[in-house]
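*Asks:* Using only what follows, build the 3D model:
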Amino acid sequence: MINIVLFGPPGSGKGTQAQNLIEKFNLKQVSTGDLFRYNMKNDTELGKLAKSYIDKGELVPDQVTTDMLIDELKKPTDTNGFIFDGYPRTTAQTEALETIVKEELNDKIDICLSLVVEDKILVERLLKRGETSGRSDDSNVEIIENRIKEYYTKTAEVAELYKQQGKYVEVNGVGEIEEISQKLFAEVEKIK
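*Replies:* So this is what the prediction gives:
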């Protein structure tokens, strides 16, 4: 199995590259955003619990997110591994993910791939995306800059942990989509 943590600030092309990695290596993407939407839409116990925090404007506790992740990994799959997107975001979540992957999959996180793109380019990409996406958070420069800053603040400690484990790899996220994909594929091939 191949288990990848995929990092990239908003506008880095992470969504596109995740799909390319999934197709190339037959992986399943586990996105915390998707897990929240699924659990809340289907009114699961975890979805109701998460919604109770969100409705009060509070952050959903790590344990709720972790429990959603465990439920997802217990589902049968015929893939060759997982891409974790949006999790982990803290040291506690990183440690929890290592434990979950070991206990539920009898495996480990193999690599943390991080797409690196200059902030100026990220802002340009998101503003362009905002013209067609209809997302209000993609059309305001201040909001975009805040999202990028928040991303770096949240992921710095996690990146450092993966660096210490020798699993952190930065890939230039600027250029042709296919060219960036090939760089990511090459990094994954090294660990296979």
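*Asks:* Only C-alpha atoms from now on, for both contacts and neighbour counts.
*Replies:* Will do.
*Asks:* In this structure, where's the longest helix?
*Replies:* Taking DSSP state H as the criterion, the chain has its longest helix at helix 141-164.
*Asks:* buried ones in that helix?
*Replies:* Going by neighbour count (16 or more other CA atoms under 10 Å), the buried part of helix 141-164 is 144, 145, 147, 148, 151, 155, 158, 159, 161, 162.
*Asks:* Tell me the spacing between residue 161 and residue 167.
*Replies:* Spatial separation of residue 161 from residue 167 under the definition CA to CA, to the nearest Å is 9 Å.
*Asks:* got a list of what the spatially most central residue of the chain touches?
*Replies:* Among the residues of the chain, the one closest to the centroid is residue 85, at 1.8 Å (CA atoms, centre = their mean). When contacts are counted by CA atoms under 8 Å, 6 or more residues apart in numbering, residue 85 is found next to 5, 6, 7, 29, 30, 31, 32.
*Asks:* any chance of those residues in a markdown table, plus neighbour count, distance to residue 105 and secondary structure?
*Replies:* Written out in a markdown table, the entries for the contacts of residue 85 read as follows (neighbours: other CA atoms under 10 Å; distance: CA to CA, whole Å; DSSP: H, G, I helix; E, B strand; the rest coil):
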| residue | neighbour count | distance to residue 105 | secondary structure |
| --- | --- | --- | --- |
| 5 | 24 | 15 | strand |
| 6 | 23 | 18 | strand |
| 7 | 27 | 22 | strand |
| 29 | 21 | 15 | strand |
| 30 | 18 | 14 | strand |
| 31 | 15 | 17 | strand |
| 32 | 18 | 18 | helix |
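*Asks:* could those be laid out in a markdown table, adding distance to residue 66?
*Replies:* As requested, those are arranged in a markdown table below (distance: CA to CA, whole Å):
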| residue | distance to residue 66 |
| --- | --- |
| 5 | 15 |
| 6 | 17 |
| 7 | 18 |
| 29 | 15 |
| 30 | 12 |
| 31 | 12 |
| 32 | 9 |
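*Asks:* One more, please, to line up against the first structure:
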Amino acid sequence: MIVIFLGPPGAGKGTQAAYISQKRGIPQLSTGDMLRAAITAGTPVGKKAKAVIDAGELVSDEIVAGIIADRIDEDDCRKGFLLDGFPRTLEQARMLDDIIAFRNRKIDVVLALQVDENALVDRLNSRIQQTKDAGGEVRSDDNVETFRKRLEVYSTQTAPLIPYYRDQGLIADIDGMKPINVVSAQIDSVLDGLS
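*Replies:* Model prediction:
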């Protein structure tokens, strides 16, 4: 089972991805984690990525796609995997299509978490206040201005993937504004329908 997760920052993708990974026994593949692992392992792609990062530049789509391609060839991905954070752009989606097709596999579903962006900002403010009330330290990137910029990037770069995958009949819309357990149940319903 190959699953892609789409949704804006703060929508709960991380929580739901961890749930799916554990329940379905498939690895959750986060591009950031894979990038760090490839660099640590000193793989050829990891070495390229390290050189780019050390130069203060953004890692190219080709490097990220190479890391994905290497990772999905590992044994734990044989039964499937869940992609969280990739693809982020139409170009990356096309690269992923090629990677998957080359391996004679197919994407089973794209879970699209539908959320109200103003409610996400309210959630962020609530989380910041809870962290402060608990005496914790608020992350430097946990502020409304940065968050709104991330939402804007999602809207312009990643949201176009929804019609791209909808045209392929792969989108399953999930109401991300519901309580966590209800969102999990919606996802289970979709994934159970695939098996």
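*Asks:* so stretch 169-184 of the second structure corresponds to what in the first structure?
*Replies:* Counting by TM-score structural alignment, stretch 169-184 of the second structure lines up with residues 166-181 of the first structure.
*Asks:* List the buried residues of the matching stretch.
*Replies:* Buried residues in stretch 166-181 of the first structure, counting neighbours by 16+ other CA under 10 Å, are found at 167, 168, 169, 171, 173, 174, 180, 181.
*Asks:* nearest to residue 79 of the first structure, of the residues you listed?
*Replies:* Of all these, residue 181 has the smallest distance to residue 79 of the first structure: 19.4 Å, by CA to CA.
*Asks:* where's the closest one, which helix or strand?
*Replies:* Under the criterion of DSSP states H and E, residue 181 of the first structure resides in helix 177-191.
*Asks:* all helices for the first structure, in order.
*Replies:* Listed in chain order, the helices of the first structure (DSSP H) span residues 14-25, 32-41, 45-55, 62-74, 91-105, 119-133, 141-164, 177-191.
*Asks:* and of those, who's closest to residue 80 of the first structure?
*Replies:* Of all the helices of the first structure, it is helix 14-25 that lies closest to residue 80 of the first structure, at 6.8 Å by CA to CA.
*Asks:* And residue 132 of the first structure, how close does it get to residue 41 of the first structure?
*Replies:* Looking at residue 132 of the first structure against residue 41 of the first structure, where the rule is CA to CA, the gap reads 26 Å.
*Asks:* circling back to that earlier point, among the helices of the first structure, which comes closest to residue 112 of the first structure?
*Replies:* Shortest separation from residue 112 of the first structure across the helices of the first structure is recorded for helix 141-164, at 6.8 Å, computed as CA to CA.
*Asks:* How about the contacts made by residue 98 of the first structure?
*Replies:* Contacts for residue 98 of the first structure were tallied using CA under 8 Å, 6+ apart; they are 108, 109.
*Asks:* again, only using 10 Å
*Replies:* 88, 107, 108, 109 (CA atoms under 10 Å, 6 or more residues apart in numbering).
*Asks:* With residue 89 of the second structure instead?
*Replies:* Listed by CA under 10 Å, 6+ apart, the contact set of residue 89 of the second structure reads 61, 95, 154, 156, 157, 158, 159, 160, 161.
*Asks:* now do residue 13 of the second structure
*Replies:* Under the criterion of CA under 10 Å, 6+ apart, the contact partners of residue 13 of the second structure comprise 5, 6, 7, 19, 84, 85, 111, 112, 113, 176.
*Asks:* Same question for residue 154 of the second structure.
*Replies:* Counting by CA under 10 Å, 6+ apart, residue 154 of the second structure makes contact with 6, 7, 8, 9, 88, 89, 148, 160.
*Asks:* how about the spatially closest residue to residue 117 of the second structure that is not a sequence neighbour, what does it touch?
*Replies:* Distances taken as CA to CA, 6 or more residues apart in numbering put residue 151 closest to residue 117 of the second structure, at 7.8 Å, once the chain neighbours are dropped. Neighbouring residues of residue 151 of the second structure by CA under 10 Å, 6+ apart: 7, 8, 9, 10, 117, 120, 121, 145, 157, 158, 159.
*Asks:* how about a cut-off of 8 Å?
*Replies:* Contacts were defined as CA under 8 Å, 6+ apart; by that measure residue 151 of the second structure touches 8, 9, 117.
*Asks:* Now which residue in the first structure aligns to residue 105 of the second structure?
*Replies:* Match for residue 105 of the second structure (TM-score structural alignment): residue 107.
*Asks:* do residue 141 of the second structure as well
*Replies:* Using TM-score structural alignment, the equivalent of residue 141 of the second structure in the first structure is residue 137.
*Asks:* thought its match was touching residue 143?
*Replies:* Yes. The pair residue 137 of the first structure and residue 143 qualifies as a contact (CA atoms under 8 Å) at a distance of 6.2 Å.
*Asks:* Spit out the residues that contact these two alike.
*Replies:* When contacts are counted by CA under 8 Å, 6+ apart, residue 137 of the first structure and residue 143 have no shared neighbour.
*Asks:* Show residues contacting stretch 16-27 of the first structure.
*Replies:* Outside stretch 16-27 of the first structure, the residues that touch it by CA under 8 Å, 6+ apart are 2, 6, 28-29, 79-83, 177, 180-181, 184-185.
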